[in-house]
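*Asks:* give me a 3D structure for the following:
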Amino acid sequence: MTSATQAMPQRAVFPFTAIVGQEEMKLALLLNVIDPKIGGVMIMGDRGTGKTTTIRALADLLPEIEVVADDPFGSSPTDPDLMSDDVRRRLSAGETLPVSHRKVIMVDLPLGATEDRVCGTIDIEKALSEGVKAFEPGLLAKANRGILYVDEVNLLDDHLVDVLLDSAASGWNTVEREGISIRHPARFVLVGSGNPEEGELRPQLLDRFGMHAEIRTVKDPSLRVDIVEQRSEFDQNPKAFLAKHQAQQDALQKQIADAQARLSSVTIDRELKVKISQVCAELDVDGLRGDIVTNRASKAIAAFEGRTEVTEQDIRRVIGLCLRHRLRKDPLESIDSGYKVDKVFGQVFGLSEEAIQNGAAVAR
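*Replies:* Next comes the predicted model:
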């Protein structure tokens, strides 16, 4: 940790390991951090269920990253895929880059944000008078190599959602104006949240989120009391509460870092890949995003648990998160989409009816 980081007072953030319940949301977020190419998470559920708290806690938990100190996009000094064009030029010219460390940034996208605020703007006057590309970076530049969180994403303008999803998928943001074009890296974990009562996201946009986590208000009175007590204890004495959970936080941080390093060596048997695609085909999932995301998520969970080979159980734990939002919805059908995924998974993988029922109950 740099002296600058130590000198800066930081607001206490509720620790990720102290969050009670909402296992589905926590798993989806962790897997996207291990492999951002999964494509982000859409979290739909009741108000006041800790969505924002959990996402802030995850960003605070993550290990510090190495950045080029004077680069506005937080480029990596070693990985060419995470460098801006300017940093690449400087590196190829033999320049020694100033390096620093920083926390992973979480950027909150306000609902009223304009496209210029999100993507950045080009100062045409300066470009014409001085002959330089004067670019004012936006929120996508700030979110590079971090987490971009959009609360109430179902209320966001569809055009802006398209822009976010395009950048998240390609890893680059391009701004074009009056014949001037500037691009910069924009690799981030996109997390959207919303309440279904306030409107659904268009299916073609929903499909582009890698995973879909459903969260519900905890009904068990004992668990509700645990959550209230945890929050009260944190609010009364954040330092003591953080100290109590520090060992767990450190262990999880190391587990995430190890999983990120292990991910490239994780393999999945071809027979399992064929079965994943069979599940997608039988559920009549459009396109191949479902197949690709399920394969990626299965590898990420294996890496997270310290293994280099994907098992059937790994696939079972993530397939509902990866496919439930891609199913065609029949307004007259009352069957839960998560249960439909479990049922077809059980049939393709040869599970008994009892095992399917048990798996669906655990998932819920």
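
*Asks:* when you work out contacts or count neighbours from here on, use the C-alpha atoms and nothing else.
*Replies:* OK.

*Asks:* how near is Asp123 to Asn144?
*Replies:* Using Cα to Cα, to the nearest Å, one obtains 22 Å as the distance from Asp123 to Asn144.

*Asks:* who's more crowded, the two?
*Replies:* Asn144 (28 against 14; other Cα atoms under 10 Å).

*Asks:* the structure of the following sequence is requested for comparison with the preceding one:
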Amino acid sequence: MTQPFPFSAIVGQEEMKQAMILTAIDPGIGGVLVFGDRGTGKSTAVRALAALLPPIKVVAGCPVNSPSLDRCPDWAHVGQHDIVERPTPVVDLPLGVTEDRVVGALDIEKALSSGEKAFEPGLLARANRGYLYIDEVNLLEDHIVDLLLDVAQSGENVVEREGLSIRHPARFVLVGSGNPEEGELRPQLLDRFGLSVEVASPKDIDTRIEVIRRRDAYEMDYDGFMGKWRQEDAELRDRILAARAHLNTLKTSDAVLRDCAELCLALGSDGLRGELTLLKTSRAVAAFEGAEEVTRDHVRKIASSALRHRLRRDPLDEAGSTTRVTRVVEEVLA
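*Replies:* From the prediction side, this is the model:
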């Protein structure tokens, strides 16, 4: 079976790749929003990262990828206890999707054939412990956005309809992509993304040639290309796993907490989610680098990704959000 394009072989887009890696280290960061041109590797990156990560252990036949039998929901009626390995799930949530398809609904076939009132899981069940990917997320219908906000807040999908009362875990890394020229994202959903990155088509000829060369090699000599990059992906996987294990051992000083708070205050970000995300992301950067403690440099490296989508609009400042964050970072963390 053909595997996704290797993550390590993606040319450029360093900020996007960094954001993907950090959410793999700590899913609690809250997902990644990628805005930019079409054809810049957004969907390729999320599928490549999921394929790079180690498989997850699940109960065979469990529709929500439970790691043990005691965590399988009662309605699933899992008949076997075997623990198997599955690739980290990546589930696409298409535009125009119905509410029933997202959250699940009554299994009509069983209801008609046997009169049994059974639950047919939706996309949120399949995405549990994996990635939920939404292309053109800024064009998503409002009622689906509301559903995602509820689940993102609680980590649980609740279905109360048609005589059903169903609950199941729905914890996933939300990855959204879109083109800002086609519409803005609702502020409530925008705030749920931990990181936001901007991507663009490469401007220099050598980079564009390298993109073409690698993609052509992937399609024309798949075995040779994958053999070349498999080792690099394996090394990156080991670094991610090591960073996960290192997260809880990192020291975080009050000075770093003050840096996070002063940055968000200077930028005028609403609430405290900016500070918390900035702290978690800085810690993930430090863990990935193998540092012993989180420093101001780690905060500086990730500030734009963590804060650019949390800024209030300033009609007197025509600078883009990235420029504004960079400017404030230099002032506060000088």
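
*Asks:* show me the strands in the stretch 101-250 of the first structure, by range?
*Replies:* 106-108, 120-122, 135-137, 146-150, 172-177, 180-185, 188-194, 211-215 (DSSP state E, counting those that start in this stretch).

*Asks:* in CSV, list those along with mean neighbour count and distance to Thr78 of the first structure.
*Replies:* Listed next are those as CSV, based on neighbours: other Cα atoms under 10 Å; distance: least, Cα to Cα, whole Å:
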stretch, mean neighbour count, distance to Thr78 of the first structure
strand 106-108, 19, 22
strand 120-122, 19, 25
strand 135-137, 17, 22
strand 146-150, 25, 17
strand 172-177, 16, 18
strand 180-185, 17, 14
strand 188-194, 25, 18
strand 211-215, 24, 30
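
*Asks:* with distance to Gly21 of the first structure added, can I get these in TSV?
*Replies:* Shown next, in TSV, are the strands of the stretch 101-250 of the first structure (distance: least, Cα to Cα, whole Å):
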stretch	distance to Gly21 of the first structure
strand 106-108	22
strand 120-122	38
strand 135-137	38
strand 146-150	21
strand 172-177	35
strand 180-185	35
strand 188-194	17
strand 211-215	10
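
*Asks:* nearest to Leu164 of the first structure among these would be which one?
*Replies:* Evaluated with Cα to Cα, the strands of the stretch 101-250 of the first structure place strand 188-194 nearest to Leu164 of the first structure, the distance being 8.0 Å.

*Asks:* now what about that closest one, what contacts it?
*Replies:* 32-33, 36, 39-45, 51, 143-154, 164-165, 168, 171 (Cα atoms under 8 Å, 6 or more residues apart in numbering).

*Asks:* and what of stretch 49-59 of the first structure?
*Replies:* Counting by Cα under 8 Å, 6+ apart, residues outside stretch 49-59 of the first structure touching it are 13-16, 19, 26, 29-30, 43, 104-106, 146-147, 149, 151, 193, 215-217.

*Asks:* which of those residues fall within helices?
*Replies:* 26, 29-30 (DSSP state H).

*Asks:* buried among these? Need that as a selection in ChimeraX.
*Replies:* Filtering those down to the buried ones (16 or more other Cα atoms under 10 Å) takes a single ChimeraX command:
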select :26,29,30
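
*Asks:* can you pull out the helices in the second structure?
*Replies:* Under DSSP H, the second structure gives helices at 14-25, 42-52, 99-103, 108-114, 123-127, 142-154, 187-190, 205-220, 222-246, 254-267, 273-289, 296-307, 321-332.

*Asks:* dump those to CSV, plus distance to Cys72 of the second structure.
*Replies:* Converted to CSV, the helices of the second structure look like this (distance: least, Cα to Cα, whole Å):
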stretch, distance to Cys72 of the second structure
helix 14-25, 24
helix 42-52, 23
helix 99-103, 17
helix 108-114, 21
helix 123-127, 11
helix 142-154, 18
helix 187-190, 29
helix 205-220, 39
helix 222-246, 25
helix 254-267, 39
helix 273-289, 29
helix 296-307, 34
helix 321-332, 44
